[in-house]
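Enquirer: Sequence unavailable; structure follows:
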């Protein structure tokens, strides 16, 4: 593997995803605890939803054949929701409410605003058609149909759908167990005073938040000293506990970059140096058969490479259907200089009117400027070998799409 060779991002992603087996561990959780989890098997509809024809409005259930213009109908019954109705008496109407079951003999519901009510009689003041304002049995879900497919991510709407079918527990993929190693003698945890040459450990907390939002379980978190042996021991310990190890720092070409060196010495390094900006010194390999994703050390580069490279890997391991994010095509509200051999992910923000949106970039794209990501609401992509001009159409990935 040449130190000067850069792997194109698409090739690197394919290499990494080819080595991302879907988790075999599953568990069953209650629907209230299923938010954000990944469905481990497809679910069929156990019974029709709704289970019977019901009213879509508050009004009066009638039989279309009983209606004669200008002739009132007597109200023979009242049908609240949750009650099994008696059949509709011929030539009459039944007071009915939204969600109430349609009585046998009725084939339409007239909205209460469309009738004149006097002395338990109604006079219909609008046209009526058979089936109006009736929600048919099974119109949402029919028994035996596919309700949710394996690999679906459970959102609030899926939780509601599960509840509508009477399902209280669901099989989900077990959470991916991840270990985080941040490397560097200069790192100090927040809350302690900084000494000469020290900085606060930004990446540890960025990664913890990213992994929590990605639905992973953090099982080991350590700040590793800049020695070959400390790095080797930390990687070995993490490999015993985790399904995936994520490191920050230690993957470049410096004498103190021990993560890459340890993986290379053990024969576990399979990918290094990507044609991506920021994040060129990214490494992928394994320690004692546990995958290792070595991210750069600069804070903004950690965020970008996690979103672009680590998230697709995690989604694949989780068994998700949607491995890669979906971007928007928008006009660029900024320009670039010389074209690069690397694909650039620019911290950017969508602005302008809904009719004329554009993407603007944070002025300082240094890989050490994490405040740029707090200002931004997504990443704009400048393809390789491309010089960008104002108004050119580019791809924009909102953070919500990258991390959902």
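Expert: Thanks, I have it. Note that the structure is a prediction, hence the values are computed from the model and not measured.

Enquirer: alpha carbons only for contacts and neighbour counts from here, please
Expert: Fine.

Enquirer: Going by contacts, tell me the helices and strands next to the longest helix belonging to the chain.
Expert: Of all segments of type helix in the chain, defined using DSSP state H, the longest is helix 228-241. Judged by 3 or more Cα pairs under 8 Å, 6 or more residues apart in numbering; DSSP states H and E, helix 228-241 is in contact with strand 177-183, strand 217-224, strand 244-248, helix 258-265, strand 283-287.

Enquirer: Below is an additional structure, to be compared with the one above:
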């Protein structure tokens, strides 16, 4: 055995994920201002404390009238004027009207609103199609009949007080924020977004913007994984590279463990002589090395790291996932293992990635007992998706990521994946142009709702 090498346990991808998730729970609930609740998961049911609208109000600019006055052409005396945010002090009595703006409360005595364009100021030759004047006319003439309730939005017609609006586990989007504000909620109980520490290790790594030396490469993994963290709903703590130095890695890790809810590393965990992440993780917590039956992404380290003794939460462990160092392998392994872990921490119940069934446009290779995750592009044929491999199928070939719509899952038993057969494709949201590409290429196709991740 090489110095520093670790004994790996061989598992399937599903078994590896189960090992990671078995002790991972949603983060503790917090009270958030609704301005900051976007993309969080609700930790409570939300019921309406009031009606919406909370009072009868006008659906348009016009005049509040009594429908009984308008059985035929009629002149009405304008006795008042009310706009949104105010209440008319006058009452609509027989033969009178009150000018009213959209959203204003319906005055006493009125049972309908006639829109401004269907009225005419008495003595005027033209209709009132121009802008409303600041001062209402003294009287108006109306030629048309009107039914009770016309242009009135009734209290509670949208939302009734006491009705269930949102349920625990629901994600907060802009619509949820709008409704929460409309019913008067300033705060809401949610599961916080987890803080994810991302570290890339290797003496060969250089931050983008600096000059490359001999044998060096840019730190693409730190930035790629940071972007994937954001897509999964986590808050990125860092994405910098750390050299292959045990003291430096230990110091950086201790700093991150103060606040991180999950630590994700790339490189340095495969058990090689210079792979220090696995060595440090084994010293600082309970970590095991896995050999996952998948391609790419076979080496994986998982477990728990101890928080520093000075940390306020020192008694709590932090889940750890050590991904492979090759760029594509790291992104594939992130999708399979880190993404579901982040969703679990966020309190999301459904951890499964969206999938579609596609027909293989070529023969896909098998790799013994390992499941192959092949980058593919998808095209809608009018009846089914067609899957074609993209780019070089090497774990370091980054260019293939730009045109990959998904990962075709090719079983490791030698069955399936032949040209013309149906295959399962796990959709990924890696490219910024992915969504528009799929929308335009497959507009109107039945699985569209599955594809919009």
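Expert: Done, it's in. Predicted model only: the values in this text are computed from it and were never measured.

Enquirer: in the longest helix of structure 1, what's buried?
Expert: 231, 232, 234, 235, 238, 239, 241 (16 or more other Cα atoms under 10 Å).

Enquirer: and which of those is nearest residue 46 of structure 1?
Expert: Residue 46 of structure 1 lies nearest to residue 241 out of the buried residues of helix 228-241 of structure 1, by Cα to Cα, at 39.1 Å.

Enquirer: how many other residues sit next to the residue nearest to that closest one when sequence neighbours are not counted?
Expert: Spatially, and ignoring its direct neighbours in sequence, residue 241 of structure 1 is nearest to residue 219 (6.8 Å; Cα to Cα, 6 or more residues apart in numbering). Using other Cα atoms under 10 Å, residue 219 of structure 1 has 16 neighbouring residues.

Enquirer: Residue 366 of structure 1 and residue 299 of structure 1, how far apart?
Expert: According to Cα to Cα, to the nearest Å, residue 366 of structure 1 and residue 299 of structure 1 sit 10 Å apart.

Enquirer: follow-up on the earlier one: wait, the residue nearest to residue 241 of structure 1 touches residue 243, no?
Expert: No: Residue 219 of structure 1 lies out of contact with residue 243 (Cα atoms under 8 Å); the separation is 9.5 Å.

Enquirer: what is in contact with the two at once?
Expert: Shared contacts of residue 219 of structure 1 and residue 243, defined by Cα atoms under 8 Å, 6 or more residues apart in numbering, comprise 177, 178, 179.

Enquirer: Out of those, the closest to residue 398 of structure 1 would be?
Expert: Nearest member of those to residue 398 of structure 1, counting by Cα to Cα, is residue 178, at 24.7 Å.

Enquirer: What residues does residue 335 of structure 2 make contact with?
Expert: Residue 335 of structure 2 neighbours (Cα under 8 Å, 6+ apart): residue 428.

Enquirer: Alignment lookup: it to structure 1.
Expert: Counting by TM-score structural alignment, residue 335 of structure 2 corresponds to residue 307 in structure 1.

Enquirer: on that earlier part again, reformat the helices and strands packed on helix 228-241 of structure 1 as a markdown table; add distance to residue 154 of structure 1.
Expert: Listed next are these as a markdown table, based on distance: least, Cα to Cα, whole Å:
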| stretch | distance to residue 154 of structure 1 |
| --- | --- |
| strand 177-183 | 19 |
| strand 217-224 | 17 |
| strand 244-248 | 23 |
| helix 258-265 | 36 |
| strand 283-287 | 29 |
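
Enquirer: so which of those comes closest to residue 398 of structure 1?
Expert: Using Cα to Cα, those put strand 244-248 closest to residue 398 of structure 1, at 23.3 Å.

Enquirer: Between residue 366 and residue 299 of structure 1, which has more neighbouring residues?
Expert: Higher neighbour count among residue 366 of structure 1 and residue 299: residue 299, with 24 against 17, using other Cα under 10 Å.

Enquirer: Surely the more buried one is in contact with residue 373?
Expert: No: look at residue 299 of structure 1 against residue 373 with Cα under 8 Å: they stay out of range, at 9.8 Å.
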